[in-house]
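In: Provided below are the primary sequence and the corresponding predicted coordinates.
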Amino acid sequence: MRFFSLFAIFAIFELAYGIPEESYLAEHARLVEPFYENGESGTVKTRDDVSIFYKIFSHPDGKVHVLISHGWTEDTKKYDEVAYDLYQHGISTYILDYRGFGQSQRITEDPHISYIESYSDYLKDLDAFIGKVIRPRIGDAPLMALGHSMGSNILSIYAVENPQSFRKMVLVSPMLDIVTPYPERISWLISEFFSVIGLGDQYIPKHGPYKGDRPNLVTNSEVRFNKWMTDMRANSAMAVSGASFAWSAASLEATWRMKDDASKLKIPLFILQAGDDALVETEGQDYVCKRARNCFKMVFPNAKHELLHEKDIVRDKVIAEVVDYLLNFNF
């Protein structure tokens, strides 16, 4: 059974996590935006010559280093508030835009579609970021990892292939089962068929180019969701709004691989599960956590997919748990 450290118990009551929703826009502009803009920006080339954008928020006294792996349609900017929160606790963060997202290089002419033939390409992005950017800065210091949804899946596959890469991992609403209109195998067959006949870079049904808005299926915090929509409209060239057949097939294959390889996950693993998740099924999360060597799971029953961007009452608890785990808790 997991217990809070004494530090974390006091932290929950004495420290504010994030900025409150009632003054969100003003406080975000006053505190988070300057923090994000002052972070180190850069690009790194992968071994297949793709340019990957990243941001670094290095704490001068920080001894804990955390790589943040974003979810589908997201980018570094989406995690400005998360990086700001962790920085307040002496945690340095390192965030990359995977290929096809944010300010990283696009693989297709349409900048709004997510396209990938295999998740091995995302692993190349991660490998270049860790090997060429993070490790030269932190040396042999332990590296933690925090992933959301698709980003959790990428981290998990990377950790199986590189078991010494991370000291601990936090997986938030990991994409280990995808909600699909048909059974997963049928959805894969459809996506794979269109990929084989040369239409892998086309949108799957009901997906399409970015039109400036989307329905909120991901959080109970309207102010945080609306802020993200505003950011996307201001940078519409970087907005990703739909999945390709190739990305769909590759993503399903990646979830199956993680279930097959769950017992190979040996590092301490903390899964945060959203009870009202409309995008991923929780069965895959349960399956992986039961079979991983060292996994603890926490459920937030009424929360939606984006736990790191939820209403304050949920998000404060999520951030407190993440901070406690990264700074103090050992299995």
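Out: Thanks, I have the structure now. Numbering: from 1, shown residues only.

In: switch to C-alpha atoms for all contacts and neighbour counts from now on
Out: OK.

In: Strands of the stretch 201-331 of the chain, start to end?
Out: Taking DSSP state E, counting those that start in this stretch as the test, the strands found in the stretch 201-331 of the chain are 242-243, 269-274, 295-300.

In: Number of residues surrounding the nearest residue to residue 89 once chain neighbours are set aside?
Out: Distances taken as C-alpha to C-alpha, 6 or more residues apart in numbering put residue 323 closest to residue 89, at 7.6 Å, once the chain neighbours are dropped. Neighbourhood size, residue 323 [other C-alpha atoms under 10 Å]: 20.

In: here's the one I want to compare it with:
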Amino acid sequence: MFYSCSEQLESHLPEIDKHWQQCQRGFFDTPHGKLFYVYHIPKRPRFALVLVNGRIESAHKYRELLWELAQNNIAVYTYDHPGQGYSPRLLKNKHIGYVKRFDDYAATLHCFMQQVVNPHNTLPLFILAHSMGGAITCNYLALYNPSNIKGVYLSAPMLGINTAPYPAWVAEAIAGLACLVGLGKQYAIGQQQYQSKPFQDNDLTNCPIRYALFRGLYDQYPELRLGGVSFAWLYTALQKCRALTKIELNIPVRVACATHDSIVDNKAQIRFAAHHDKVTRTEFAGKHELLCEQDITRRAVLRDFYEFTGVLPSASDTGS
């Protein structure tokens, strides 16, 4: 089940990159322009998966996971959000993270489902979403109530944002005021252009090999780089995070929490799980990017994901 490990990752890179090149790719239509997508369907797929990535990310960054899922006969569909990855940027300064309304992300996911996923897929369908992708997915479920999703797995979901040193309500008030005076498209306080942080200063992962690959990819493809968020992004994202606790959920959802996360607010994940009967929660010792963590953590997350989708029997099923 676990084909990729960090110590052998370099030797697997030619095969991983070959798989990336063999994926079907193109652009689909949205109100925000033609957005980039990638998908791969193995010869004998078990089920299909929509991968919804996080802020500053791209489908290209997940090429290791796409390759590993293919080895497990899982069809994967993924895309780049408006304003990041290989999709068109929304502002003249291409490094500023911006969206006018957070609902625009859910509308984009709906377009992706309608134009790319549904026409090609007849398999049981799950969603695997990371960070901001988790908030987008929950909002998509609330707004569009899709009937073909069997379950959703959320990796370190952005159900709340770590706005330290300010409380979230103060950050939201400041961002809202900035938008009112016409600064919505400017960097929020403390945000800046893309910077490649050294490994020892990063908040994303404890795995130096996967971190180096991530930074190396963005060095090789500068068009993938994205900097900090705008006041508009921060304001609409904080508003949406508050609203997500109250949404209705009719399908199973698993929340994977990174215990050493400094990017999102884990307390918001706890509140979200407590509010919904369909939500279960698991904890993993790692930083924010659980799917790019050290092998011991990453494999535990993937095992939990495979159990959630029914690929592996759960501990309760086996009696262990």
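Out: Perfect, I can see it now. Just so it is clear, the model here is predicted, and its values are computed rather than measured.

In: TM-score for the pair, please.
Out: For these two chains in superposition, a TM-score of 0.92 is obtained (TM-score structural alignment, normalised by the length of structure 2); 310 aligned residues with a C-alpha RMSD of 1.7 Å.

In: Kindly provide the distance from the residue of structure 1 positioned farthest from its centre to residue 245 of structure 1.
Out: Within structure 1, residue 197 marks the point farthest from the mean C-alpha position, 31.4 Å out by C-alpha atoms, centre = their mean. The spacing between residue 197 of structure 1 and residue 245 of structure 1, counted by C-alpha to C-alpha, to the nearest Å, is 11 Å.

In: now do residue 280 of structure 1
Out: 18 Å.

In: And for residue 288 of structure 1?
Out: Plainly put, residue 288 of structure 1 is 26 Å away from residue 245 of structure 1 if you go by C-alpha to C-alpha.

In: Could you do residue 223 of structure 1 as well?
Out: 32 Å.

In: Looking at these two, which is more packed in?
Out: residue 245 (28 against 18).

In: now the aligned residue in structure 2 for the more buried one: how far from residue 98 of structure 2?
Out: The alignment partner of residue 245 of structure 1 in structure 2, by TM-score structural alignment, is residue 231. Distance of residue 231 of structure 2 to residue 98 of structure 2, given as C-alpha to C-alpha: 8 Å.

In: Check residue 311 of structure 2 too.
Out: Taking C-alpha to C-alpha, one finds residue 311 of structure 2 at 37 Å from residue 98 of structure 2.

In: who's more crowded, these two?
Out: Per other C-alpha under 10 Å, whichever of residue 311 of structure 2 and residue 98 has more neighbours is residue 98, with 26 against 15.

In: residues in contact with the more buried one?
Out: 83, 90, 91, 185, 229, 230, 232, 233 (C-alpha atoms under 8 Å, 6 or more residues apart in numbering).

In: Quickly list what's touching both of residue 231 and residue 98 of structure 2.
Out: residue 185.

In: Which position in structure 2 pairs with residue 95 of structure 1?
Out: Match for residue 95 of structure 1 (TM-score structural alignment): residue 78.

In: So residue 58 of structure 2 sits against residue 79, correct?
Out: Yes. When contacts are counted by C-alpha atoms under 8 Å, residue 58 of structure 2 is listed as touching residue 79 (7.4 Å).
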